[in-house]
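*Asks:* sequence? don't have it. structure:
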């Protein structure tokens, strides 16, 4: 009997075509709508392998019912949507797709930084709404990026790639990380600071951390008040790292100057979310890795992880519990 695979979102045939001969594949056939929980629960009961997205919360109750499941392949670098502890305890492997989205996400992060600093989205609305009547000296003026200080919170792969881009703008680089990275300090010309000091000296602060119990709500009002009034906060990591209520108050009352957000605590973000009402916030629908080439690579890596796990081989991108600490 062929192993059964369930895929929680429609993927291109070029990605899954070579699976069809060796596996019994079932797939949620919607591209824009996540698989309903009751459907996911029923499919997982019989599946040997699961390929899922960040939109699926694979919790302990689902894992307990998946009696045949051997591997969960997450099509993302993050894996906070999966109860890795419960899966590992039951001998179920969990994998992710690191590396392939590093450069693309760094591109988007720096682009979001530029767009927020120079008020590009606000300027586009200004033009399209017919408000542009003439040129004036201080019209839609923003913050300079070149020569400014960039503080990176979390110097992982994407944080390092972001630092390389910032060097092209002659930015001064500082970072905070759980552990110091001496080799990267030398290679990138980046200085280590405490989180508090980084927030105080940076013109731009980019959050590049995974969401864990330790990083949840790491940036609240106390931290926001340490930042410059002219500072810009960028988050392309995970929404739960920043306290959104505190951020709204800080932006509304000009505690900080602006924010650029690609991620939110709740996704998709409700259209009546207070942050969407502010002119000094640039918002995106979690598109950090959204280039055609990168999304295809992510899907390919997820499929490869599935095949290796179902073949009894250690998947190359196995998530280990010690990475959760």
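*Replies:* Structure received. Computed from a predicted model, the values in this text were never measured in an experiment.
*Asks:* Please count neighbours and contacts with C-alpha atoms only from this point.
*Replies:* Noted.
*Asks:* just the helices in the stretch 101-250 of the chain please.
*Replies:* 102-117, 120-128, 157-167, 182-188, 195-201, 221-224, 244-252 (DSSP state H, counting those that start in this stretch).
*Asks:* Mind telling me what element residue 304 is part of?
*Replies:* For residue 304, the host element (DSSP states H and E) is helix 292-310.
*Asks:* Would you confirm that residue 184 contacts residue 191?
*Replies:* No - assessed by C-alpha atoms under 8 Å, residue 184 is found out of contact with residue 191, at 9.4 Å.
*Asks:* More neighbours: which of these two?
*Replies:* Ranked by neighbour count (other C-alpha atoms under 10 Å), residue 184 and residue 191 place residue 191 first, with 18 against 14.
*Asks:* Tell me who's in contact with that one.
*Replies:* Counting by C-alpha atoms under 8 Å, 6 or more residues apart in numbering, residue 191 touches 173-175, 185.
*Asks:* which one of the residues you listed sits closest to residue 140?
*Replies:* If you rank the contacts of residue 191 by distance to residue 140 using C-alpha to C-alpha, residue 173 comes first, at 26.8 Å.
*Asks:* Burial check on the closest one, number of neighbours?
*Replies:* By other C-alpha under 10 Å, 24 other residues sit near residue 173.
*Asks:* another structure for you, compare them:
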């Protein structure tokens, strides 16, 4: 029996690629260049499955041109905002993602960004790295203390709960907004808010951990930043689309926000060059899940979903 033909659009971990090649007739993008929409459409006529990352866009226009041979898209990501799920469902193409396995790694990056932004890591690193550290005084490089402060979390899913666990290690008081209140077992003492209007005034630090949807796009704007305590710190490791970037920049410039830690941007790759002009922005290039253990686990989870599908079973992470 012929193996299903699988296109892997980006260079996955070595362990994931080794497993894929054993079980599938694989076409691998060894050069790791992001494919164009035209390439995606053309490849759909040659393969039974695609294993893409969030860098590959399956919008309605692209989806309508996909070949009927393609049966499943097994995403190497938790977020599926790069996929038009309704259009793919209409086309009869199944879609899966990789939840659970990247929660801890992403929460680590959120913690890093929060600490780095609060303690002025960008400015301090530049001083030492550029040979400009020439003085010291009690007023030198004073930042915001994280331990014992109030942390607000928007989106108390797996990553949000992992972030809350990290924060409790710093004796932070955790507040959260979610579509529904968690059980006491999952809350672990966190304080629930049923509206953002209630949450934001209680956030010395705010961390985003919700998906990008039509309802959440631009959820953090000028009015919302103004509701936070003056000189608070903002962190985003979820999706750039959640933030109106011009409003965030203005809030950082006028002192409403003390600092921001960002791992994602509206435009990726590349980010927003206006952020680079601000010394109170600590930035990373969307590497929340970039550990060897997590990348192996993400690749394996995507392959688990493909294995189930081609065995005639329902994949555990079916989203469309």
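*Replies:* Good, I have the coordinates. Bear in mind that the values here come from a model prediction, so they are computed numbers and not experimental data.
*Asks:* Drop the TM-score for these two in here.
*Replies:* The TM-score (TM-score structural alignment, normalised by the length of structure 2) is 0.95; 317 aligned residues with a C-alpha RMSD of 1.6 Å.
*Asks:* conserved subset of the contacts of residue 191 of structure 1 in structure 2?
*Replies:* Using both residues aligned by TM-score structural alignment, their matches' C-alpha atoms under 8 Å, structure 2 keeps these contacts from the contacts of residue 191 of structure 1: 173-175.
*Asks:* Endpoint to endpoint, stretch 96-109 of structure 1 covers what distance?
*Replies:* One end of stretch 96-109 of structure 1 to the other measures 21 Å (C-alpha to C-alpha, to the nearest Å).
*Asks:* How about residues contacting that stretch?
*Replies:* With contact meaning C-alpha under 8 Å, 6+ apart, stretch 96-109 of structure 1 is reached by 73-79, 157-159, 161-162, 234-236, 287-291, 294-295, 297-298, 301-302, 317-319.
*Asks:* Got a quick PyMOL command for the buried subset of these?
*Replies:* Filtering the contacts of stretch 96-109 of structure 1 down to the buried ones (16 or more other C-alpha atoms under 10 Å) takes a single PyMOL command:
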select buried, resi 73+74+75+76+77+78+79+158+159+161+162+234+235+236+288+289+294+295+297+298+301+302+317+318+319
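*Asks:* Give me the most central residue, structure 2.
*Replies:* Among the residues of structure 2, residue 238 comes closest to the average C-alpha position under C-alpha atoms, centre = their mean, at 3.5 Å.
*Asks:* related to what we said a few turns ago, adding distance to residue 224 of structure 1, write the kept ones among the contacts of residue 191 of structure 1 out as TSV.
*Replies:* Formatted as TSV, these follow (distance: C-alpha to C-alpha, whole Å):
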residue	distance to residue 224 of structure 1
173	19
174	17
175	16
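*Asks:* Indicate which one of the helices of the stretch 101-250 of structure 1 is closest to residue 144 of structure 1.
*Replies:* That would be helix 102-117 among the helices of the stretch 101-250 of structure 1, by C-alpha to C-alpha, at 6.9 Å.
*Asks:* how much does that closest one stray from structure 2?
*Replies:* Its aligned residues in structure 2 lie a mean 0.9 Å from helix 102-117 of structure 1 after superposition (mean C-alpha distance after the TM-score superposition for structure 1).
*Asks:* tilt between that helix and helix 292-310?
*Replies:* With axes from the mean of the first three to the mean of the last three C-alpha atoms, to 10 degrees applied, the angle from helix 102-117 of structure 1 to helix 292-310 works out at 140 degrees.
*Asks:* Same question for helix 102-117 of structure 1: list its buried residues.
*Replies:* Going by 16+ other C-alpha under 10 Å, helix 102-117 of structure 1 has these buried residues: 102-110, 112-117.
*Asks:* Could you do stretch 119-137 of structure 1 as well?
*Replies:* 119-123.
*Asks:* now, which of those residues sits nearest residue 18 of structure 1?
*Replies:* residue 121 (42.3 Å).
*Asks:* That closest one -> structure 2?
*Replies:* Alignment note (TM-score structural alignment): residue 121 of structure 1 maps to residue 122 of structure 2.
*Asks:* Contact partners for its match?
*Replies:* Contacts of residue 122 of structure 2 (C-alpha under 8 Å, 6+ apart): 116, 279-282.
*Asks:* Checking my notes, residue 56 of structure 2 in a strand, right?
*Replies:* No - counting by DSSP: H, G, I helix; E, B strand; the rest coil, one finds residue 56 of structure 2 to be coil, located in no strand.
*Asks:* what number of residues lie near it?
*Replies:* Number of residues near residue 56 of structure 2 (other C-alpha under 10 Å) recorded here: 18.
*Asks:* What lines up with residue 167 of structure 2 in structure 1?
*Replies:* Per TM-score structural alignment, residue 167 of structure 2 is aligned with residue 166.
*Asks:* ok, for the residue nearest to the centre of structure 2, nearest residue in space, not its chain neighbours?
*Replies:* Excluding its sequence neighbours, the residue lying closest to residue 238 of structure 2 (C-alpha to C-alpha, 6 or more residues apart in numbering) is residue 209, at 5.1 Å.
*Asks:* Please tell me how far the equivalent of that neighbour over in structure 1 sits from residue 57 of structure 1.
*Replies:* Taking TM-score structural alignment, residue 209 of structure 2 has residue 208 as its aligned residue in structure 1. Distance of residue 208 of structure 1 to residue 57 of structure 1, computed by C-alpha to C-alpha: 22 Å.
*Asks:* quick one: which of these two has more around it?
*Replies:* Higher neighbour count among residue 208 of structure 1 and residue 57: residue 208, with 25 against 15, using other C-alpha under 10 Å.
*Asks:* Verify the stated contact: the more buried one with residue 237.
*Replies:* Yes - if you go by C-alpha under 8 Å, residue 208 of structure 1 and residue 237 touch, sitting 5.1 Å apart.
*Asks:* Assess the claim that residue 206 of structure 1 and residue 149 are in contact.
*Replies:* No - with contact defined as C-alpha under 8 Å, residue 206 of structure 1 does not reach residue 149; the gap is 11.0 Å.
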